[in-house]
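Enquirer: The amino acid sequence is not available; the structure is as follows:
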C-alpha cells in the first residue's frame, strides 16, 4: 500500500526487524518513501558520474555536495520536512540529466539510471515503491544485506564529510567513492564477495574522511586540550547548540559575544569546549542536558532557544516548537530554518532576538564540572607516562566505551560496564554514548584521569591514533594491546565507525545493544568469522571473558 514504508537503518527499528507503519524516530511513510526515492536517484546519478570518472574526467563538486547533503538528510533523525525532499528530488532529476548529457549514448544504461522522475509530489510518492528496500523480493538476502550496509556507511561518511566540506576541507578519493559505491549497489554483475570488498573499502573511506575532518577541526579550531565543563545552568538568556558542526557554533558565538547571551553545548557538541578557538569565548558557559534521546524532556518549556546543527532531532513538543531552530540539512515541518548564505555565513539574529525575549534562567545552579578535550594529540602528549604506568602494572587495560546512545532498554549495560571496571583500567569514550557514565567520578591513576573523553563520534579516528601509537610503543599490533572496544550503535555514523575499525583489521569488538536488522545471518557470520565481532551479553559475563582471554 502507498501508506506503507520499510526502514531498518537504525538500532531501534520496530521488533528488531523494520519500521513499516511509522518510524520509531518519528518519520512518516511519505517522508520515508521519498527518502528511498532520493537514494534511488543518487544511484542513477552515480551511474553516469562513475562513467565520467572512468574516462578520467573530474566531477564538478556541486554534484558531490548534492549527493553528500542528500545522503546526510536521510540519516536517522536529521530531516522530517516533506517539502525539503520534494525539492531535493527535483534537483536530483536536473543533476542526473546534466551528468548523462556529458557522456556518449553508447553505454548500456541500467534501469535505475534510465528512470525519469515525475515533477510533482503525488507522482513521486506513487513511484517511490520501486525504490523500496524490499521491492525486489527475489534479491538474494545476503546481497541485499551488504548493499544496504554499504549505503548506511555512505550516510555516515556523508555526515563527516559534510562537516569538513563546510569549512573547505575534502578528499577527492572519498568524493569519488560516493559514485563508485552507489554504482556498485546497483550492479547485478557483482558477486557477494565483490560487494564485501566494496563494504570494506567503505570502511577505509570512513577512516580517510574522519582523518580529513580531524585535520580540519584541529587546524581551524586548534587541537583540543583538557578542559573542565560546567553541566549546570547559569542565570540569563541562553541558546543551546546541539549536533556536531563546530563552525555553526563558532559563528553563533561570534554573533552573540556582546549580547549578554549564554551559550550551552548539547549532545555531541560537548567536545567543542576542548577546542581553544571555541573555548576562548567566555559566554560558552557549559553543557546542557543529556544525550539526544532526552531532548524532549530536557527542552520542555525551557526559557531559551535551541539550535540543531545536525542530527539527532526528535519531534519538537509544542512547549518549545517556537524556540527551536534548525540549520544545514536538518529540518522539521513548520520549524524555523536558518539557511546558509552564498558566502557560507549564517544570520543567527532571529534566534538571538528570541533568546533575549525569553529571558533565560532566573538564577545560577550549583556548578558541577566534567572533563573533556582528550583528543589524540592531548592524550598522546602523556604517552610516555601512560606507557610507564602500563609497564609498571598500574594500568592493566584500556577500554574504548562509546558510540551512539538511544532510548531502548538495555543501554544501562554501558553504565554498569564502566562502573564495574577495576580501578587499574582506563576508559576512552567518544560520541553521545558517554552520557551513560560521563558524570561519574572514576578518579585517576597517578594523575591520568581514568575517564578520557576523546570527542565526537568522528573522533573514533582519535581512538585509532591513540591505539596505533600504543601498539608502536609496545612493538605489537593493535589486536595484541591490552585494549577492548565496547561499541554502542544507533544510526549510520556508527556503521561508518564500525566498518572503519574493521578495515583496520581490528578484531574482537563488542557490539550492542542489539545487532543490526540489516545484517543477514550469513553476513553476520562472516563478520564473526573474520573479525570476531561479539554481541554484548551482560557486563559481568563480558568482563569475565575479556579478562580471561587477556
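Expert: Received, thanks. Predicted model only: the values in this text are computed from it and were never measured.

Enquirer: can we go C-alpha only for contacts and neighbour counts from here?
Expert: Will do.

Enquirer: Determine the three-state secondary structure at the closest residue in space to residue 514 that isn't next to it in sequence.
Expert: Leaving aside its chain neighbours, residue 514 sits nearest to residue 11 (6.9 Å; criterion: CA to CA, 6 or more residues apart in numbering). Secondary structure for residue 11, judged by DSSP: H, G, I helix; E, B strand; the rest coil, is coil.

Enquirer: Assess the claim that residue 11 and residue 511 are in contact.
Expert: No: in this structure, residue 11 is not within contact of residue 511 by CA atoms under 8 Å, at 11.3 Å.

Enquirer: that older thread, how many neighbours does the residue nearest to residue 514 have?
Expert: Applying other CA atoms under 10 Å, we find 28 residues neighbouring residue 11.

Enquirer: Over to residue 36?
Expert: Per other CA under 10 Å, the neighbour tally for residue 36 reads 22.

Enquirer: next, the one to line up against it:
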C-alpha cells in the first residue's frame, strides 16, 4: 500500500505497511480499486451526459462510494467488495444506455473494462497491483496536482452525500466527480490544466457546502446561540459522534420519552444550536474534548456510542462491544446499523448504568453561524470603526493526534483582548472551552459550526467586505487553519478558488504537495506554514 492522503501519514511521506489511521493494507488496496472502478464508470457517465443521460441513482452511488474512501470512514473489506461490484454493474448499465444512443463506448483505458475477481483478498491483490497513486503521472508535479484533485474530490463527495440525504442535490457536483476521475487517467495533462482542475475542485466544493448549508438550515432552522453543558446529569445515556444531523434527529426521535439523554461528541457539538434539534428536552450536553483524547474518553462514557458518517478512529477493543456504526462507517467486528433502526442502541442504553450523579463542568456557547453573526453586523461594523475590534482570526479546521497541535491552543490564548476568534470544525476542541470574555457584549470566541460551515464563515467575510466596500483580503481578518483529512483539503481549495490569501496552515504541510506546487501556492496565494504563535501574531498584527 501507499497512502499519503492525511496529515498524519507516516514520517510525513506515506503509509506503506498500515495506515496511521488504523486501516490495514487490504482495505487500502480495496479503496484504490474502488477508485479505479469509479473511473471506469465515470468514462461512460461523462459520455452519457453529452447525450442527455443523467441517472440520479448512479450519481448518488458515486458520491457515496468516493466518500467511503475518505480517511476514517470504512475499514470493512466486505463492504468494499459490494461497492466495487456495484460500480462495475452501473458502468455496464451506463455503457449500454450510451451505446443505445449512439455514443462512444470504445474507451481503451483499463478502468473501462476492469472485471472484479470476487473475493476480498483477490480484489485487494488487484488493487495493490494498480499502484494507484504512484502511477498517476511520471511527472512529480502533475502527480501532485492530480492527488490534490483526488483528495479534494473525497471531501466534496462527503459534503454532497450529506446534503443529498436531506434532499439537496445538484447534478453539477457528480458531473465534476466524473470529470475529475477521468482527468486522473490523462497521460498528457499540463501544469496549467492541472491547476485549473484544482481551482474547479474548489469551486465545486463551494457549491457542495452551499447545498449542505441549505439542507441543514432548511430542515433544522438556522443555528442560534446556545449554551451546551459539558458535565452530565443522572440518567441513562447515548453518545453520538460524527457529522450527520439526520442521524442525530432519528436518534432523538427514537429515544423520546424513554428516559435516555443524548450527548454529542466531536463535530456533533454545533448541532445543539439548531432549533429543530434543540427542542428535544433529552438532547442534553457534550461529552469529550479533543480528537486525541477519544481513546481515553469513550471507555469512561457509561452508555452505548453511535458513530455516524465519517468519524474519528477505530474503537479500542475494551469498549468496541458497545459501539454501533451507521451509514458508511464500518469496521470488522463492530455492530453496523444499515436501516436507521436504533432499537439495539436504545436497548443497550437502558441496560447500562448511565450517569449515576450530576456533575457541572461548565458550558460552551455554539450557534454563531452566519445568520446569528450577520444579525449583529451593525454592532460588529461599528466596533471595527471605533477600533474596539482590531482584528478577526478564523482559527479552525481538523484536530488530530500528531504533535504540534498545541500551537492552536497557544495561539488563541495569546490573541489580544481587542481581537475576535471565530472557529469551526473539530480543531476547536483545542480551545473551545477557553473563557475569552466579550467585546461590547459580543463573545470574543464564536463557534461558527462544523467543518462544512466554512460556508457560513465565507458568507460572513463577504458581507463584511461589502459593508466596508473592500475585498475579503483587505479585511482585518486572518485565517489560521489546521488540517487532517480530505474535507479540509476541499475547503482549502475553495478558499484558494475565492482568491483568499495569506492563509497559515499547519501543523504540517501536505505530503502530496510537491516543492514546485508548494512554491506556486506560496507565490500565488501566500500560503504559509504555521511558525510559533508569538511569531505569527507579531507578523499579522505588527
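Expert: On my side now, so go ahead. Source: prediction; values computed, not measured.

Enquirer: To which residue of the second structure is residue 357 of the first structure aligned?
Expert: Residue correspondence to the second structure (TM-score structural alignment): residue 357 of the first structure is matched to residue 351.

Enquirer: again, but for residue 64 of the first structure
Expert: Checking TM-score structural alignment: residue 64 of the first structure goes with residue 59.

Enquirer: check contacts around that match.
Expert: Applying CA atoms under 8 Å, 6 or more residues apart in numbering to residue 59 of the second structure gives the contacts 171, 174.

Enquirer: Apart from its neighbours in sequence, what residue is nearest the most centrally placed residue in the second structure?
Expert: Among the residues of the second structure, residue 487 comes closest to the average C-alpha position under CA atoms, centre = their mean, at 3.7 Å. Excluding its sequence neighbours, the residue lying closest to residue 487 of the second structure (CA to CA, 6+ apart) is residue 155, at 3.8 Å.

Enquirer: ok, back up a step: I figured the residue nearest to the centre of the second structure was touching residue 149, is that so?
Expert: No: Residue 487 of the second structure is beyond contact range of residue 149, at 11.8 Å (criterion: CA under 8 Å).

Enquirer: hang on, isn't residue 180 of the second structure packed against residue 197?
Expert: Yes: Residue 180 of the second structure lies in contact with residue 197 (CA under 8 Å); the separation is 7.5 Å.

Enquirer: if I look at those two, which residues touch both of them?
Expert: Taking CA under 8 Å, 6+ apart as the contact rule, residue 180 of the second structure and residue 197 both touch residue 149.

Enquirer: Quick check: the gap between the residue sitting furthest away from the middle of the first structure and residue 13 of the first structure.
Expert: Each residue of the first structure has a distance to the centre, and by CA atoms, centre = their mean the biggest one is for residue 106: 39.8 Å. As judged by CA to CA, to the nearest Å, residue 106 of the first structure and residue 13 of the first structure stand 43 Å apart.

Enquirer: go on, residue 387 of the first structure?
Expert: Computed as CA to CA, the residue 387 of the first structure to residue 13 of the first structure distance reads 43 Å.

Enquirer: okay, those two: which has more neighbours?
Expert: Between residue 387 of the first structure and residue 13, residue 13 has the larger neighbour count (other CA under 10 Å), namely 20 against 15.

Enquirer: and that one, what pairs with it in the second structure?
Expert: Under the alignment by TM-score structural alignment, residue 13 of the first structure pairs with residue 9 in the second structure.

Enquirer: Isn't that match up against residue 3?
Expert: Yes: using CA under 8 Å, residue 9 of the second structure is in contact with residue 3, at 7.3 Å.

Enquirer: hey, what's in contact with both of those two?
Expert: Counting by CA under 8 Å, 6+ apart, the contacts common to residue 9 of the second structure and residue 3 are 15, 19.

Enquirer: Remind me what the helix or strand hosting residue 192 of the second structure packs against, helices and strands.
Expert: Assessed by DSSP states H and E, residue 192 of the second structure sits inside helix 191-220. Counting contacts by 3 or more CA pairs under 8 Å, 6 or more residues apart in numbering; DSSP states H and E, helix 191-220 of the second structure packs against helix 140-165, helix 172-183, helix 275-278, helix 454-467, helix 486-497.

Enquirer: So which residues of the stretch 301-450 of the second structure form helices?
Expert: All helices of the stretch 301-450 of the second structure, identified by DSSP state H, counting those that start in this stretch, fall at 343-351, 370-375, 377-385, 406-414.

Enquirer: Need these in a markdown table (columns: distance to residue 75 of the second structure).
Expert: Output for those, formatted as a markdown table (distance: least, CA to CA, whole Å):
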| stretch | distance to residue 75 of the second structure |
| --- | --- |
| helix 343-351 | 21 |
| helix 370-375 | 36 |
| helix 377-385 | 45 |
| helix 406-414 | 29 |
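
Enquirer: Out of the ones you listed, which is closest to residue 318 of the second structure?
Expert: Nearest to residue 318 of the second structure among those is helix 343-351 (16.2 Å), distances taken as CA to CA.

Enquirer: Compare that closest one with the first structure and give me the mean distance after superposition.
Expert: Aligned to the first structure and superposed, helix 343-351 of the second structure gives a mean residue distance of 0.4 Å (mean CA distance after the TM-score superposition for the first structure).

Enquirer: buried sites along that helix?
Expert: Within helix 343-351 of the second structure, the residues that count as buried by 16 or more other CA atoms under 10 Å are 345-346, 348-350.

Enquirer: swap in stretch 386-396 of the second structure?
Expert: Neighbour counts over stretch 386-396 of the second structure (16+ other CA under 10 Å) mark 388-396 as buried.

Enquirer: which one among those gets closest to residue 424 of the second structure?
Expert: The nearest member of those to residue 424 of the second structure, counting by CA to CA, is residue 396 at 5.0 Å.
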